[in-house]
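Trainee: Next comes the sequence, and after it the predicted model I'd like to discuss.
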Amino acid sequence: MPRPRTFNEDRAVDAAMKAFWTFGYEGTSTQDLCEATGLGRSSIYNTFSSKRDLFDRALRHYMDTRNAAQLELIQRTDLPIRERIRELLWDAVEPAATDPLGCFVVNTLVELAPHEPEIAELLERDNLLRVEALTTAISAAQAAGELDAGHDPDALARYVFVVLSGLRVSARAGATPAAQEAVVVAALRTL
C-alpha cells in the first residue's frame, strides 16, 4: 500500500515554478527542484513523473495565475485605458519582491519555443488571449474618445505586450527602475 502524501502538491508546483522561472528549464536541476520544493527525488518523480511534467504544470500554473490578473486589469472598465496599460507595464518595473526577475513565459519563449512546437503553440495561445482582451479594451477606449481612433487597436495591443516583454527582459539583464520607468512613460505617450 502506497504511503499517503504529506505535502501540498499545489505548493510544490508553485515552488518549482519559481525555480524554473529563475534558472530556466535546462538550468534547473532535479536537485534545484528538491531544494525549492522541499521534496525528495522519489516524491517528485512519483508525483510528477518527470522534470518535464513538473515544468509543464509550473508553466500552466504561471499562465493561469499571472495572466488571470493581467486579464482582470485589462478588462476593468472603472479605469481609463492609459491607467490600465500603465499598471500592466508598471508590474515589470516594480514586480513583487518574491518574484524572480523577468517573466516565466518570456523566458520559456526564448529558451524552448524555437525548437519545441508544442510549447510555442501553448505560449502563442496564451499571448493571443491577452492581446485580444487588450485589443477589445483599446477599441472601446477609441470609441469612447480616450484614444485616437486612427490607430489599429490590434497593433497597439501587440505593441504594449512587446514593450512589457522588453521591460521584463531588460529587468532580468539588470536595468534600473529609473530606466524602466522612462520606457513606460515613453510607451504611454505613443498611445
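Mentor: Yep, it's here. Numbers count the residues shown, from 1 in each chain.

Trainee: can we go C-alpha only for contacts and neighbour counts from here?
Mentor: Noted.

Trainee: residues near Gln142, how many?
Mentor: Number of residues near Gln142 (other CA atoms under 10 Å) recorded here: 18.

Trainee: my guess is it contacts Leu156, does it?
Mentor: No: Gln142 is not in contact with Leu156 according to CA atoms under 8 Å; the separation is 11.4 Å.

Trainee: A further structure is provided below for comparison with the first:
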Amino acid sequence: MLDAAVACFWRHGFDATSIRDLIGETGLTAASLYNAFGDKRSLFRLALERYIEGGIGQRLARYQEVSPLEGVRGYLRDVVERSLNDPANKGCMVVNAALEFATRDSEFRPMIAGTFARIEAFFLDCVRRGQHDGSVTRALADEDLARHCLAVLMGVRVLARIRPERAVLDGAVAALLRSLEARPDEGLLISRNDHAEIRPDTP
C-alpha cells in the first residue's frame, strides 16, 4: 500500500495528488486510508521516507564499498540509467519535493536537506579517500569537490525530466569525472578546515 502511495506521489507530486488518486492507487477506501496513515501530509512523509531508504539509501550503500572514483561514477551512472529507463520521466522524488515546496514547508525542508547532506557526505568520503590514494585531484578542497558532485547530480536529475537524452546526461557526468581525476603536476592541498591553500610541491 505504501509503495503504491510512493508511486502516486512520485508521479504527480504532493499538491497535485488527490485523495481520490491515492484511493485509486492503493485500493483503500477513504476511511481505511485515513485510519491507516492519517492525513495526506502524514502519508506523504511516510512515502518520502520509504523512497529515500529504498532508493537513495540502498544506492549509497552499494557504492560505499568500491574504489573512490568508481563510487562516484557508479552512483551517477546508476542515476542516469534509471532516468533514461523511466518512460514517465518522473525524476527523483526528493528533488521533485524540494522544487515543489521545501522552501516554504518547515516540516519537509529538514528531511529533504538531510537527504542532500547524506548524499554530499557520500561524495565527500569518496573524494577524501581518492585524494588519499592519489586517484582524485588535490588541486581543490575536498568539500568543494563533494559539493560539485552534488550540484551535478541535482542538475542531472532536473535535466532528466525535460531532456532525457543520453548524450546530455552522460556528458554532464563525464565532465565531472574528468574534473575529479588527479593530475601528475598537482601541488599539495592543505585541508579547508586548516585554512586551505594550494602550495607548490617542494623537492
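Mentor: Sure, I can see it. Quantities reported herein were computed from a predicted structural model and do not represent experimental measurements.

Trainee: After superposing, what score do the chains get?
Mentor: For this chain pair, the superposition-based TM-score is 0.86 by TM-score structural alignment, normalised by the length of the first structure; 178 aligned residues with a CA RMSD of 1.8 Å.

Trainee: ok so, going back, where do the contact lists of Gln142 and Leu156 of the first structure overlap?
Mentor: Counting by CA atoms under 8 Å, 6 or more residues apart in numbering, Gln142 of the first structure and Leu156 have no common neighbour.

Trainee: In the second structure, what residue corresponds to Cys34 of the first structure?
Mentor: By TM-score structural alignment, Cys34 of the first structure lines up with Ile23 in the second structure.

Trainee: how about the nearest residue to its match, chain neighbours excluded?
Mentor: Thr29 (6.0 Å; CA to CA, 6 or more residues apart in numbering).

Trainee: so the lengthiest helix in the first structure aligns onto which residues of the second structure?
Mentor: For the first structure, the longest helix by residue count, based on DSSP state H, is helix 117-143. Counting by TM-score structural alignment, helix 117-143 of the first structure pairs with residues 106-132 of the second structure.

Trainee: contacting residues around Phe122 of the second structure?
Mentor: With CA under 8 Å, 6+ apart, Phe122 of the second structure has these contacts: Leu60, Gln64.

Trainee: again, but for Phe23 of the first structure
Mentor: Phe23 of the first structure makes contact with no residue under the criterion CA under 8 Å, 6+ apart.

Trainee: ok, the alignment partner in the second structure of it to Val173 of the second structure distance?
Mentor: Alignment note: Phe23 of the first structure maps to His12 in the second structure; criterion TM-score structural alignment. Distance, His12 of the second structure to Val173 of the second structure, using CA to CA, to the nearest Å: 27 Å.

Trainee: now swap in Ala47 of the second structure and tell me
Mentor: With distances taken as CA to CA, Ala47 of the second structure is found 29 Å from Val173 of the second structure.

Trainee: Ala31 of the second structure - how many residues pack around it?
Mentor: The burial count for Ala31 of the second structure: 10, using other CA under 10 Å.

Trainee: Test my guess that Ala113 of the first structure contacts Ile119.
Mentor: Yes: using CA under 8 Å, Ala113 of the first structure is in contact with Ile119, at 5.5 Å.

Trainee: what are the ranges of the strands in the second structure?
Mentor: Here the second structure has its strands, by DSSP state E, at 188-189, 198-199.
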